[in-house]
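Q: Quick one: sequence and predicted model below, then my questions.
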Amino acid sequence: MSNAFHRPNGSAGRGPYALDIDPENAGWGFSALRVLELAPGGAHSFATGGSEWIVLPLSGGCSVSVTAEGEPGGETFALEGRESVFAGVSDFAYAPRDAEVGITSAAGGRFALTGARCTRRLPARYGPAAGVPVELRGTGNCSRQVNNFAAAGVFEADALIAVEVLTPGGNWSSYPPHKHDEDRPGEESALEEIYYFEIAPHGATEGLGYQRVSPSGPGHDTDVLAEVRGGDAVLIPDGWHGPSIAAPGHDMYYLNVMAGPGARQWLIRDHPEHAWIRERWPAQPVDPRLPLYAAPAPASGGSGGSAS
């Protein structure tokens, strides 16, 4: 029952972006995601407007300049990037609201721009790959890897939360199904969420996976069962989401982008019929295929990135 919440690869591009999801075309208030593809020597610029943004290399590296609107000068961050999302953790750059951003790439590449409407204007910053906490979550066939590059409590932002999840082929992640569509102090936070997928191929065979979202109650009726492939996105304004299923032989990557009207925190409620699955995790080993990779060691004498 794929529907408007499933945006297949090539169906949601606009202008220079291979994928462009913003609050207007998503029909919600905060979360945004763009995927920018640059040829060697390519360049792109955009105004952040009322949103904060993180430039995250998916493949390749780039230079990111950030200049406050109406002010001279600015800062430039050199992002080393990575070969692919399955090859390693990436560094990234944060751009605040009310700024001009320029992205250039000598060798070309693909870059995710994760965004959220926000109130505060924070300073532009570089996020080193060595500073990204890599978490192993779940055990057995629920094992997955989470790269918490812009998780709440890890990297400061006003509203934006963003993490990467890698699921070995044959495993289930985003499981047990959970939700975050109500503000329940100390228990649950209301967050709109975008899932952006890349699936590892097997030789010439394209990879695939599956994503489920089910209604969580009156007024929260999002209902999706989608076969997802590389470049697809699934929008989750509400509802129980999970599992995210990686087909055997095809590792799954997804980028989660979240924001909402309340405090910047990720508080979830597990589906009551499936919450018991967490109780079994301590008795099972973590999938030995994980981690697929770890964050690099900090460079001696500095962060490994540059700003000017």
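A: Perfect, I can see it now.
Q: From here on, just use CA atoms for contacts and neighbour counts.
A: Noted.
Q: tell me which element the most far-flung residue of the chain relative to its centre is part of?
A: For the chain, the largest distance from the centre (CA atoms, centre = their mean) belongs to Pro72, which lies 31.5 Å off. Using DSSP states H and E, Pro72 sits within no helix or strand.
Q: this is the comparison structure:
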Amino acid sequence: MKTRRDDSIHLRSRRVPPGRSAPTIAVTPARARWEFISFTVRTLAKGDTWQAKTARQEMCVVLLSGACRVEWTTRDGGAGRGTLGPRAPRGSKVILTATAPTEIAECRAPSTVDRAAALVGPGDCGFEIRGGGNATRQIIDILPPRFPADRLMICEVLTPAGNWSSYPPHKHDTDRPPTEADLEEIYYFRFRHPQGYGFHRVYTADGRRDQTMLVRDGDLVIVREGYHPFVTAYGHDAYYLNVLAGTRRSMAASDDPQYAEFRHSWPARDPRLPLIPHPGGDAA
């Protein structure tokens, strides 16, 4: 009997009882049918410890909620500790202890180069208000292209209730520098309220895929190809974590020509932003 390959790009998190430590959602390259990104969200009960070795991968642990202590060692004998999520190069060991009920996102990609380990705090991140009108959103760059990593690029996007983001619809599935890079991408969604929801469309110009998904708190979408705009429902501020990796450290993308003109004629920005203020002052 031939086994059917799962082509679903929309995954839902499983619930973990309070006081327990366990993964809530996970994507491997085999499951995603791509080459680079591995992604896992974990809950950690207060006092529990999680350990990981990066082997031939680089890893960034994003603190989604809670608080933790972090220690790490690297293949060159380096070591460090702190209270925020680390970016660890290949050949590292990371030990994370939750000092409160905690959620983390473990983001990985293959690595062939040695880089220094680092803690990336709020003050180290890039902040940007992008778009205008009801397509205004806030971008927090954790590992932007300029960051000294190998493949991983990571950002957070905050979208006020009723607004669009990842707009105009854009894609990054063709290696065509400098205008477009071929990138895999994870969208991991959270909402201010657990009953929040939005809609995420993934479509290709030739119509091979055109899928609009109702996404709720804890859902994940695998973006292998195509344009992929998002809108959140009235009354529900949205958050998503983007994890990208490819053969270039670039986030260059091509807009859908049907809607590209909007990028050059944004109305005034939504005054509700920023949803989270920059630690050093106003977002740019």
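A: It's in. Owing to the predicted nature of the structure, the values given are computational and were not obtained by experimental measurement.
Q: TM-score for the pair, please.
A: After superposition, the two chains reach a TM-score (TM-score structural alignment, normalised by the length of structure 2) of 0.90; 271 aligned residues with a CA RMSD of 2.0 Å.
Q: measure the equivalent of His10 of structure 2 over in structure 1 to Leu290 of structure 1 for me?
A: Alignment note (TM-score structural alignment): His10 of structure 2 maps to His6 of structure 1. In this view, His6 of structure 1 and Leu290 of structure 1 are 28 Å apart by CA to CA, to the nearest Å.
Q: out of these two, which sits in the more crowded spot?
A: Higher neighbour count among His6 of structure 1 and Leu290: His6, with 22 against 16, using other CA atoms under 10 Å.
Q: Enumerate every residue touching the residue lying closest to that one once chain neighbours are set aside.
A: With sequence-adjacent residues excluded and distances taken as CA to CA, 6 or more residues apart in numbering, His6 of structure 1 is closest to Val234, at 4.5 Å. By CA atoms under 8 Å, 6 or more residues apart in numbering, the residues touching Val234 of structure 1 are 5-7, 194-196, 211.
Q: which residues touch the residue positioned nearest the centre of structure 2?
A: With distances taken as CA atoms, centre = their mean, Asn242 lies nearest the centre of structure 2, 2.2 Å away. Shown in contact with Asn242 of structure 2 (CA under 8 Å, 6+ apart): 154-157, 185-188.
Q: can you tell me which of the residues you listed are in helices?
A: Among the contacts of Asn242 of structure 2, no member falls in helices (DSSP state H).
Q: Out of those residues, which two are the most distant from each other?
A: Val157 and Glu185 (13.5 Å; CA to CA).
Q: Quick check, the match of His10 of structure 2 in contact with Asp232.
A: Yes: if you go by CA atoms under 8 Å, His6 of structure 1 and Asp232 touch, sitting 7.4 Å apart.
Q: if I look at the residue nearest to the centre of structure 2, how far off is Leu158 of structure 2?
A: Asn242 of structure 2 is 11 Å from Leu158 of structure 2, by CA to CA.
Q: The alignment partner in structure 1 of Glu185 of structure 2: neighbour count?
A: Residue pairing (TM-score structural alignment): Glu185 of structure 2 is matched to Glu193 of structure 1. Per other CA under 10 Å, the neighbour tally for Glu193 of structure 1 reads 25.
Q: Setting the sequence-adjacent residues aside, check what's closest to Glu193 of structure 1.
A: Met258 (4.5 Å).
Q: which stretches of structure 2 form helices?
A: Under DSSP H, structure 2 gives helices at 29-32.
Q: Contact partners for Glu164 of structure 1?
A: Per CA under 8 Å, 6+ apart, neighbours of Glu164 of structure 1: 146-149, 253-256.
Q: can you rerun that using 10 Å?
A: 85, 89, 134, 145-151, 195-197, 253-257 (CA atoms under 10 Å, 6 or more residues apart in numbering).
Q: re earlier: specify which member of the contacts of Val234 of structure 1 is nearest to Gly61 of structure 1.
A: Distances from Gly61 of structure 1 to the contacts of Val234 of structure 1, taken by CA to CA, are shortest for Tyr196, at 19.5 Å.
Q: count of neighbours near the aligned partner of Ala294 of structure 1 in structure 2?
A: Counting by TM-score structural alignment, Ala294 of structure 1 corresponds to Pro277 in structure 2. Number of residues near Pro277 of structure 2 (other CA under 10 Å) recorded here: 12.
Q: got it, and Asp287 of structure 1?
A: Neighbour number of Asp287 of structure 1 under other CA under 10 Å is 18.
Q: from what I can see it touches Trp281, true?
A: No: under the criterion of CA atoms under 10 Å, Asp287 of structure 1 makes no contact with Trp281, lying 11.3 Å away.
Q: any shared contact partners between those two?
A: With CA under 10 Å, 6+ apart as the test, Asp287 of structure 1 and Trp281 both reach 138-143.
Q: Trace Asp141 of structure 2 over to structure 1, please.
A: Under the alignment defined by TM-score structural alignment, Asp141 of structure 2 is paired with Asn148 of structure 1.
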